[in-house]
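[1] kindly generate the corresponding structure for this input.
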Amino acid sequence: MNTSIRVRVADADDLAAAADTLAAAFEHYPWTRYVIPQEHYHERLRALQKLYLEYAQANGIVGVAGHCDGVIALLPPDAPEPEPGMVDEVMRLHGDRIGRLQQGDPPAGAWRVETLGVRPERQGQRLASTLLVFALAEAVRRGGEQVVLDTSDPRNVRLYERHGFHTTTHSDNGDGPLIWTMTATFENSTTREASL
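    Just a heads-up that it's a prediction; the model follows:
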């Protein structure tokens, strides 16, 4: 981990700035451009990121780097279903593209990286790697053994491979972007102790 970058678990006061960061990071991302209508795209994107961050902060892990220059969110396998009000808002923000949201169920017991983004002006400074190391260690500390994620950017595939992920599926989404589903398996201390 890059020790010059401070990463910590986010609190509720961080979420507005974290949503701004993710909206900037995903402004041109193939998947968000595919599933969010172009009308008021940036406002919809930011609102969705804020909703997802609030849910992840309440039920999983949200990590922030520096002054929220980078953000990562993971959910555990036992995260509860979102409240109906959140589901309604997600549907409203996705509008007529809600049907494009297709997310397979992760393997039983797997954590899921929901998002990882860095402000454009801070990209290339190892923030994404530092956030990933932090969040994966936190998931393992909480008992996680397997983590899954989806990406539609081939540059991200290389990043995740450097952190122990491998591609399990590479799917063509018809008129949408290509999607890589990736998995990493980790040995946590509970598993090690049980095997002794």
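[2] use CA for all of it now, contacts and neighbours both
    Will do.
[3] assign the residue nearest the centre of the chain to helix, strand or coil.
    Ranked by distance to the mean C-alpha position of the chain (CA atoms, centre = their mean), the top residue is residue 115 at 1.6 Å. Assigned with DSSP: H, G, I helix; E, B strand; the rest coil, residue 115 falls in the strand class.
[4] and it, how far is that from residue 19?
    11 Å (CA to CA, to the nearest Å).
[5] does the residue nearest to the centre of the chain really touch residue 72, like I thought?
    Yes: Residue 115 is in contact with residue 72 according to CA atoms under 8 Å; the separation is 5.5 Å.
[6] from the contact counts, what lies against the strand or helix carrying residue 17?
    For residue 17, the enclosing helix or strand under DSSP states H and E is helix 15-25. Counting contacts by 3 or more CA pairs under 8 Å, 6 or more residues apart in numbering; DSSP states H and E, the secondary-structure elements packed against helix 15-25 are helix 41-59, strand 70-75, strand 111-118.
[7] ranking the ones you listed by burial, who's on top?
    For these, the largest average neighbour count (mean count of other CA atoms under 10 Å) is found in strand 70-75, namely a mean of 27.
[8] to check against the first, give me the structure of this:
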Amino acid sequence: MNDQEKTIRPATQADVPAAAATLAAAFATYPWTRWSIPAQDYEARLEQLQAIYLSHAIQHGIVLVTSELTGVAAMLPPNTPEPLEPVQAQIADLMGDRLNAVMEVELPQRPANSWDFATIGVHPDHAGKGLGGALIRQALHRATSSGNPRVSLETSAEGNVALYEKHGFTVTHETHIKGGPDVYTMMTAV
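    Purely as a prediction, here's the structure:
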């Protein structure tokens, strides 16, 4: 374990506001969020959505943060329930006029017994220092230690593909969204 990995810990609900802000900064120009979230109040909507998703992941999965909350990773185990109806209504409200377009996207179904590497982000001020790789390693270690070692994810940033490949993921499908980003579905070996 390197020094960066020693600073990674499980997140608590108290970490959500700062962790959501970190993810919002990390995803400010991300192709999927730019396409799927309305431009009006984009930054605020993105941060609120990240907070909702992180709270759900803390409740049902694994959320890891760096000690300074400059990096965040969240994973959901197989068979994680959907957010409750009031939370889904909040998400729909934040997605606004983009909700229908997002709902029409057909991504490959996640394999049975696969963890969902839901998100990972490092604040841009701390990018390039190895925090993302350290978070990926820690998250994968926790997932592979479970009874369900397979992990899948989607990314719409082509540059992320090589990073994930370094950690054992392979591209299993590419989805081309008309008027939107390409989405790369990736999976670890069993």
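[9] check which residues of whichever helix or strand comes after the helix holding residue 17 of the first structure are buried.
    Heading C-terminal from helix 15-25 of the first structure, the first helix or strand you meet, by DSSP H and E, is helix 30-35. The neighbour-count check on helix 30-35 of the first structure (16 or more other CA atoms under 10 Å) flags 30-33, 35 as buried.
[10] picking that back up, okay if I get the helices and strands packed on helix 15-25 of the first structure as TSV plus distance to residue 186 of the first structure?
    Formatted as TSV, the entries for those read as follows, by distance: least, CA to CA, whole Å:
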stretch	distance to residue 186 of the first structure
helix 41-59	21
strand 70-75	15
strand 111-118	11
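[11] mind checking these for the one nearest to residue 131 of the first structure?
    The minimum distance between residue 131 of the first structure and those falls on strand 70-75, with 6.4 Å, by CA to CA.
[12] superpose on the second structure and give me the mean offset of that closest one.
    Comparison of strand 70-75 of the first structure with the second structure after fitting gives an average deviation of 0.4 Å (mean CA distance after the TM-score superposition for the first structure).
[13] and the aligned partner of residue 149 of the first structure in the second structure, how far from residue 41 of the second structure?
    With TM-score structural alignment as the criterion, residue 149 of the first structure lines up with residue 153 in the second structure. For residue 153 of the second structure, the distance to residue 41 of the second structure (CA to CA) stands at 27 Å.
[14] more neighbours: which of the two?
    residue 153 (21 against 10; other CA atoms under 10 Å).
[15] could you say which helix or strand holds the more buried one?
    strand 151-155.
[16] what about the helix holding residue 17 of the first structure, distance to the chain center?
    When C-alpha coordinates are averaged (CA atoms, centre = their mean, to the nearest Å), helix 15-25 of the first structure and its chain have centres 12 Å apart.
[17] how far off strand 111-118 does that helix point, in degrees?
    70 degrees (axes from the mean of the first three to the mean of the last three CA atoms, to 10 degrees).
[18] follow-up on the earlier one: now distance to residue 177 of the first structure too, for the buried residues of helix 30-35 of the first structure, in a markdown table please.
    A markdown table is the format used below for the buried residues of helix 30-35 of the first structure (distance: CA to CA, whole Å):
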| residue | distance to residue 177 of the first structure |
| --- | --- |
| 30 | 6 |
| 31 | 6 |
| 32 | 10 |
| 33 | 9 |
| 35 | 10 |
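[19] how about the residue nearest to the centre of the first structure, what does it touch?
    Contact analysis of residue 115 of the first structure by CA atoms under 8 Å, 6 or more residues apart in numbering lists 71-74.
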